[in-house]
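S.K.: Below is the sequence, then the predicted model.
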Amino acid sequence: MKIGITIGDPAGIGPEVILKALQEPLADGIEPVVFGSRQVLERTDRLLVKAVTGYTPLISKFDTLHGPDDTVEPGAIGVIDVLPNLDAAHIPFGERDARSAQLQLAAFHSVVTAAQEGEIGAIVTAPWTKELFRTIDMPPVGHTEILAEAFDAPEHVMMLAGPRLRVALVTTHVPISRVSEQLRPPRLEAVIRTTAADLERLFGVKQPNIAVCGLNPHAGEMGVMGVEEGEIIRPVVNKLADELSDSVELSGPYSADTLFARYRGGRQPFDAVVCIYHDQGLIPLKLMHFGESANITLGLPVVRTSVDHGTAYDIAGWGVADAGSMRYAIELAVDMAKRVEK
């Protein structure tokens, strides 16, 4: 099975964490294919040889492919040059460059096409810089929006998952001031349904136990601190708890501060927590699992994982980036793809 890995923003830490993550071989029968630029990977490999004690050079393992259906030699790392005529060898680290925008976009479009055609078993994305797209006269866009359109998946859900805590988000990259207006019963219901379905499909969790957070402090405290719990969240939770009672244990809304406290001492009280806004879920997730968690897009016909961090321009090119999340994202994608393939 091939796993398609996109290079992300070549001016960031994406190429570095990919090569560090591939220092150890993957499971038997798994072929990593990096969509991006061989020039960028070779430059990064040379940098890491000098900067990182104990780093094993990988340049001899790079196997340039003409397309994702080409065979990857055992032990090799497939590389697809998505823009072979682009001079990417001297893209500066940590700086905005139109070539980076072109490369990160072309790599992602290429891996999506490969997934649509069944040439790869899963997608793993290194981080990219949305703001870069302005340098090529495009609006800022995220991976998830492109995936949702490509696979006609309007009910997609952003999940961050580590060994114990998994959080699914009702709203994602929106200002706090707009969260309440975007919290609507159809969206909340769709997130709960998609989360429940993919906990079984992707994670193998039978009859998942799902908690739903409130929006306000103390989950609104019976309307004293907000009405969204009583008017929106509780009615949806009650409806689905009854409807899905044979296959899902669903409860809430909970006050987020005390809910996440239940994870102390190595406990895992829930299989997933549905969170109303970005930081409500990602702060506890990263406190518990930063560097050992991954971003998963639920609701797609293809497996897609990503790292739990950004491009980190401030440390790009220094060789100090932690590749734990990339390795976790790759291994998680492999496990999920095998489960879906059965």
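M.R.: Cool, got the structure.
S.K.: For the rest of this, base every contact and every neighbour count on C-alpha atoms.
M.R.: Noted.
S.K.: number of nearby residues for Glu149?
M.R.: Using other CA atoms under 10 Å, Glu149 is surrounded by 10 other residues.
S.K.: An error on my part: the question was meant for Arg201.
M.R.: 16.
S.K.: Skipping its backbone neighbours, what lies nearest it in space?
M.R.: Closest residue to Arg201 apart from its sequence neighbours, by CA to CA, 6 or more residues apart in numbering: Val340 at 6.6 Å.
S.K.: what helix or strand does that neighbour sit in?
M.R.: Here Val340, judged by DSSP states H and E, is contained in helix 324-341.
S.K.: That helix: which residues count as buried?
M.R.: Across helix 324-341, burial judged by 16 or more other CA atoms under 10 Å covers 324-337, 340.
S.K.: so which of those residues comes closest to Ser251?
M.R.: Using CA to CA, Met336 is the member of these that lies nearest Ser251, at 26.1 Å.
S.K.: close enough to count as contact, the closest one and Arg304?
M.R.: No - using CA atoms under 8 Å as the test, Met336 is too far from Arg304 to be in contact (9.2 Å).
S.K.: Second structure for comparison follows:
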Amino acid sequence: MDTMRWEDGALLLLDQTKLPEKTEYLRCTRPEEVAAAIRRLAVRGAPAIGIAAAYGLALGAREFKGTEREEFLRHLRAVKELLAGTRPTAVNLFRALERAYRRAEELADESVAAMQQALLDAAHHLFAEDMEICRRIGAHGAAVVPPGARILTHCNAGALATAGYGTALGVIRAAHAAGKVAMVYADETRPLLQGARLTAYELQEDGIPVTLICDDMAGYAMQKGRVDLVIFGADRIAANGDTANKIGSYSVAVLAREHGIPVYVAAPLATIDERLTSGREIPIEERDPEEVTHIGGRRLARAGVSVWNPAFDVTPHWYLSGIITEAGILRPPFKEAIQKALAAPKGE
């Protein structure tokens, strides 16, 4: 199924809050609807929310009915600010919006209609580009997967988190196609259960062997010799390789180090925020306490209990064996490897 698609002047977003029980699409015709879908995780995953936001910007552009170019750009900046305010951690969101907005600015001497079309074309381009990037990540990453591998992954970095192939699950898909994957252990990923609801579902749909485990079973699975390597995605990577990913990723990395198991992050180069010297500078989103106290609308905890609900944590770079990107696998020392990868011409 499609994570999203453009159809008859609207953005259709797969409502991931309903999976795996229901397959429903939200029809978004206004940027406010796209912003709301991003906030409530109907669309989620760093690459996917960036692409969705670019389409939201295109929808906002189409709402403008005037012909004054400067007025149009002011309107567009307001829409960009609305979409940028949805989620703070995933840098892909801001990069996608900035790329699309710059495209409109480049055509500031053209008609408003030309700029409106350029924004839609930019969103289409980001979608197609992400699909290609993820396939390249998968191809590079498959090389680190040994034959008969038992892989542990945390949260969902699959087709549902991207344009349609996946980063961490893209590596697993490519390795499975090469006959290397014996089993994938999917952490459930509390509090919103993206591993249980989405990752296990994706792998089942693809016929890839998967075993669902509770988050607190990961260490025991490693101790019992059931895990050969760990692969997860990223929402932002600092210049030194420190990586923000779904809450619980840091714990998995620490456990893997204790058991001598390699840990790989799979992410596009656009996830690297070279402006941040370390993970201490990555903004961490904190979400609604009800995500912890309730499941499916049913209360689990006593009313009034204090809740802390960070959506992400940061894994220091020294826990990572490599960062799998579309340009290849970046290895320690990560600061130098990242600088070289970002400086290289596209395609190298």
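M.R.: Ah, there it is. Since we're looking at a predicted model, the values are computed, not measured.
S.K.: And the TM-score between these chains?
M.R.: The TM-score (TM-score structural alignment, normalised by the length of structure 1) is 0.29; 159 aligned residues with a CA RMSD of 6.2 Å.
S.K.: re the thing from before, and of the buried residues of helix 324-341 of structure 1, the nearest to Ile18 of structure 1?
M.R.: Using CA to CA, the buried residues of helix 324-341 of structure 1 come closest to Ile18 of structure 1 at Met326, 6.6 Å.
S.K.: hang on, isn't that closest one packed against Ser306?
M.R.: Yes - Met326 of structure 1 is within contact range of Ser306, at 7.1 Å (criterion: CA under 8 Å).
S.K.: who's in contact with Ala84 of structure 2?
M.R.: With contact taken as CA atoms under 8 Å, 6 or more residues apart in numbering, Ala84 of structure 2 is in contact with Ala53, Leu93, Phe94, Leu97.
S.K.: List the ones among the residues you listed that fall in helices.
M.R.: Per DSSP state H, helices hold the following members of the contacts of Ala84 of structure 2: Ala53, Leu93, Phe94, Leu97.
S.K.: Tabulate those residues (CSV), appending neighbour count and distance to His294 of structure 2.
M.R.: Output for these, formatted as CSV (neighbours: other CA atoms under 10 Å; distance: CA to CA, whole Å):
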residue, neighbour count, distance to His294 of structure 2
Ala53, 29, 28
Leu93, 28, 28
Phe94, 21, 31
Leu97, 28, 33
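S.K.: got TSV for the residues you listed, with distance to Ala343 of structure 2 too?
M.R.: Shown next, in TSV, are those (distance: CA to CA, whole Å):
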residue	distance to Ala343 of structure 2
Ala53	26
Leu93	22
Phe94	20
Leu97	22
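S.K.: Nearest to Leu342 of structure 2 among the residues you listed?
M.R.: In terms of CA to CA, no member of these lies closer to Leu342 of structure 2 than Phe94, at 17.4 Å.
S.K.: longest single strand anywhere in structure 2?
M.R.: The single longest strand within structure 2, with elements called by DSSP state E, is strand 181-187.
S.K.: Thr305 of structure 1 belongs to a strand?
M.R.: Yes - according to DSSP: H, G, I helix; E, B strand; the rest coil, Thr305 of structure 1 belongs to a strand.
S.K.: Just give me the neighbour total for it.
M.R.: When neighbours are counted by other CA under 10 Å, Thr305 of structure 1 registers 30.
S.K.: which one is it nearest to, not counting chain neighbours?
M.R.: Ile296 (4.5 Å).
S.K.: Tell me which other helices or strands the longest helix along structure 2 touches.
M.R.: When structure 2 is parsed with DSSP H, its longest helix is helix 112-142. Using 3 or more CA pairs under 8 Å, 6 or more residues apart in numbering; DSSP states H and E, the elements in contact with helix 112-142 of structure 2 are helix 46-63, helix 91-106, helix 168-177, strand 322-325, strand 328-330.
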